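**Q** let's see this in three dimensions:
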Amino acid sequence: MYESRENYLETILILQGQNGSVRSIDIAKKLDFSKPSVSRAVNILKNDKYIDIDEKGYINLTDKGEEKAKSIYERHRLLTEFFLKTAKVDEKIAEEDACKIEHIISNETFQGIKNFLIDNIKY
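**A** Sure thing, here's the model as predicted:
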C-alpha cells in the first residue's frame, strides 16, 4: 500500500477516536489537503474496501481498514517513543521521523524495536 493511503487510514482512525465520526472535510482540514485530493483518495480507499461511506457522507473503516490503520498507528506511536527515549530528540522531530519511517520499516526491525521498548523502557 502506498504511504499516502496509509496516512489517510491513520488519520481516519485518529479522527474517529477524537470526534467519533469522520467526513472528508475533517480529513482535508487535519492533513491540510484540498477537498478534491481527499475525495480522490477516499474513493480509492472505498474501492479497495478499506472504508465505507454512509448516505450522510460519514466515513467508517472496514475491518480490513481498521486493521491496517491500527498497525500503522502502532508503528507511529512506538517509533516516536523510541526516538524520544533513545535518541533524546525533540518531540516534533521524533514525530516527523516516525511518520516517515513507519511506512518503510520491515516487520522484523519494528518488532525488534517494540521488544526493546517493552524490555528496557516503560512506555
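
**Q** when you work out contacts or count neighbours from here on, use the C-alpha atoms and nothing else.
**A** OK.

**Q** if we ignore the residues flanking it in sequence, what's nearest L15?
**A** Closest residue in space to L15, ignoring its immediate chain neighbours: V22 at 6.3 Å, by Cα to Cα, 6 or more residues apart in numbering.

**Q** show me what the longest helix along the chain is packed against.
**A** In the chain, with assignment by DSSP state H, the single longest helix is helix 63-82. Packing partners of helix 63-82 (3 or more Cα pairs under 8 Å, 6 or more residues apart in numbering; DSSP states H and E): helix 3-19, helix 91-101, helix 107-120.

**Q** tilt between the host helix or strand of R40 and helix 3-19?
**A** Element membership of R40, judged by DSSP states H and E, is helix 35-47. Angle of helix 35-47 versus helix 3-19, following axes from the mean of the first three to the mean of the last three Cα atoms, to 10 degrees, is 90 degrees.

**Q** now tabulate the helices and strands packed on helix 63-82 in a markdown table and tack on distance to D48 and mean neighbour count.
**A** Output for the helices and strands packed on helix 63-82, formatted as a markdown table (distance: least, Cα to Cα, whole Å; neighbours: other Cα atoms under 10 Å):
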| stretch | distance to D48 | mean neighbour count |
| --- | --- | --- |
| helix 3-19 | 11 | 17 |
| helix 91-101 | 23 | 16 |
| helix 107-120 | 23 | 13 |
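
**Q** of those helices, which is nearest K49?
**A** helix 3-19 (11.7 Å; Cα to Cα).

**Q** what angle sits between the closest one and helix 63-82?
**A** Going by the same axes, to 10 degrees, helix 3-19 makes 90 degrees with helix 63-82.

**Q** off-centre distance for helix 3-19?
**A** How far helix 3-19 lies from its chain's middle: 5 Å, per Cα atoms, centre = their mean, to the nearest Å.

**Q** now the other sequence, so there's something to compare against:
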Amino acid sequence: MNLMKHLSENIEEYLETIYRLSDSRKPVTTTDISREMKIAPASVTQMLKKLDSNGYVKYSPYRGAVLTDRGYRIARRITRKHRLLERFLHDVLGIKRERIHRQACEMEHSLSDDAERALCHLLNMPGECPDEKPIPACEFKFQTCEECIEMKDADIEEIGCRDENLKSLTEMDENQSGRVSFIRGDYRVVRRLMDMGITIGAPLTMIKRAPLSGPIEVEIRGSRVALGRDIADNVFIETEG
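**A** Got it, this is the predicted structure:
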C-alpha cells in the first residue's frame, strides 16, 4: 500500500518544498520556491497554477501559494518519509550528514507505507531528523506508538488512516484549541505526559509558543502546563480551527 502512489515525484517535491518553507501555513512566494528548488520562476508559477487547479494549493499571483488541507496532508507524509530516511541513513548506515538529504530525496518517493512503518519501529519512533527538524506524525489510526508496536503484524490496509490533519503542539497557533489525538514515544513518554494531565482525548488550548527553542505553555484541564520542545513535538492535536 502507498497512499501517494498516484502522484508524480515532481508534484510531491513541490508540496514538500512549500511545507518546508511555510510558517503556520502562510503563503510561500514563487521566488522562495524557485530559489529552494533551483527552478526558473516562470516554471514555478506554471506548476503552482496546476497545483491550484488540482486542489493541492491555493495560489495567488504576487502573494504565493498556501497548501490546502489535501496538499498539506500529502506534504506531511512525504516529509515524514524523508526525515525517517535521513535518520536511517545517518544512524544505521553511517552516511555523512552532508550527503543524507539528497539520498533521502531519491528514496522517499518509492518508500511504501509498510516500509515507512517498519522503519519507524526499527528507529524506535524518532521525533526529529539528524538536523533536529521534527518528524510529522504517521497517518495510521493509532493513539500511541505502543498500540502500533503491539499490532506490528497487522496489515495497514485493515488499520486504515486518520481522517483529520494533526498538528504537533509546536505547530499550533496561540489561542488555538483542540484535543490530544496522538502521542509519539514509548510508555515512558506517555506516562510523563499523563502525570501532567495530558492524555488522549483531553481538550487543550495553546497559550504561549515561545520562539526558537523556548518552552510551550498550554492550558489543559483548567491548569497551565509548560512543556519543553523535545516533548511538545511528540504531542499531536486534532485542532478546532
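
**Q** in structure 2, what stretch matches the helix holding R40 of structure 1?
**A** The counterpart of helix 35-47 of structure 1 in structure 2, counting by TM-score structural alignment, spans residues 41-53.

**Q** from the chain's centre, how far out does the matching stretch sit?
**A** 24 Å.

**Q** one step back: for the residue nearest to L15 of structure 1, what is the corresponding residue in structure 2?
**A** Match for V22 of structure 1 (TM-score structural alignment): V28.

**Q** how many other residues sit next to R87 of structure 2?
**A** By other Cα atoms under 10 Å, 25 other residues sit near R87 of structure 2.

**Q** to which residue of structure 1 is it aligned?
**A** With TM-score structural alignment as the criterion, R87 of structure 2 matches E81.

**Q** ok, now L119 of structure 2?
**A** In structure 1, the residue matched to L119 of structure 2 (TM-score structural alignment) is I113.

**Q** so that match touches F83, yeah?
**A** No. The criterion here is Cα atoms under 8 Å, and I113 of structure 1 misses it with F83 at 10.3 Å.

**Q** common neighbours of those two, please.
**A** Residues touching both I113 of structure 1 and F83 (Cα atoms under 8 Å, 6 or more residues apart in numbering): there are none.

**Q** and K35 of structure 1, how many neighbours?
**A** 15.

**Q** circling back to that earlier point, for the match of helix 35-47 of structure 1, give me the average deviation versus structure 1.
**A** Compared with structure 1 after fitting, stretch 41-53 of structure 2 has a mean deviation of 1.1 Å; criterion: mean Cα distance after the TM-score superposition for structure 1.

**Q** what residues sit buried inside that stretch?
**A** P41, V44, T45, L48, K49, L51, D52 (16 or more other Cα atoms under 10 Å).

**Q** same question for stretch 75-87 of structure 1.
**A** R75, H76, L78, L79, T80, E81, F82, F83, L84.

**Q** E3 of structure 1 corresponds to which position in structure 2?
**A** By TM-score structural alignment, E3 of structure 1 lines up with E9 in structure 2.

**Q** I meant to write S71 of structure 1 there.
**A** In structure 2, S71 of structure 1 lands on R77 (TM-score structural alignment).

**Q** report how many residues lie close to its match.
**A** The number of residues near R77 of structure 2, taken as other Cα under 10 Å, comes to 23.

**Q** so what's C105 of structure 2 closest to, chain neighbours aside?
**A** H82 (6.5 Å).

**Q** now do the contacts for the one you found.
**A** A104, C105, M107, E108.

**Q** pick the one among those closest to A65 of structure 2.
**A** For the contacts of H82 of structure 2, the nearest to A65 of structure 2 is C105 (22.1 Å; Cα to Cα).

**Q** counterpart of that closest one in structure 1?
**A** Match for C105 of structure 2 (TM-score structural alignment): C99.

**Q** gap between that match and G57 of structure 1?
**A** If you measure C99 of structure 1 against G57 of structure 1 using Cα to Cα, to the nearest Å, the figure is 28 Å.

**Q** could you do R23 of structure 1 as well?
**A** The gap separating R23 of structure 1 from G57 of structure 1 is 6 Å, by Cα to Cα.

**Q** looking at those two, which is more packed in?
**A** R23 (18 against 12).

**Q** dump the residue contacts of the more buried one.
**A** Applying Cα under 8 Å, 6+ apart, the residues near R23 of structure 1 are G57, Y58, I59.
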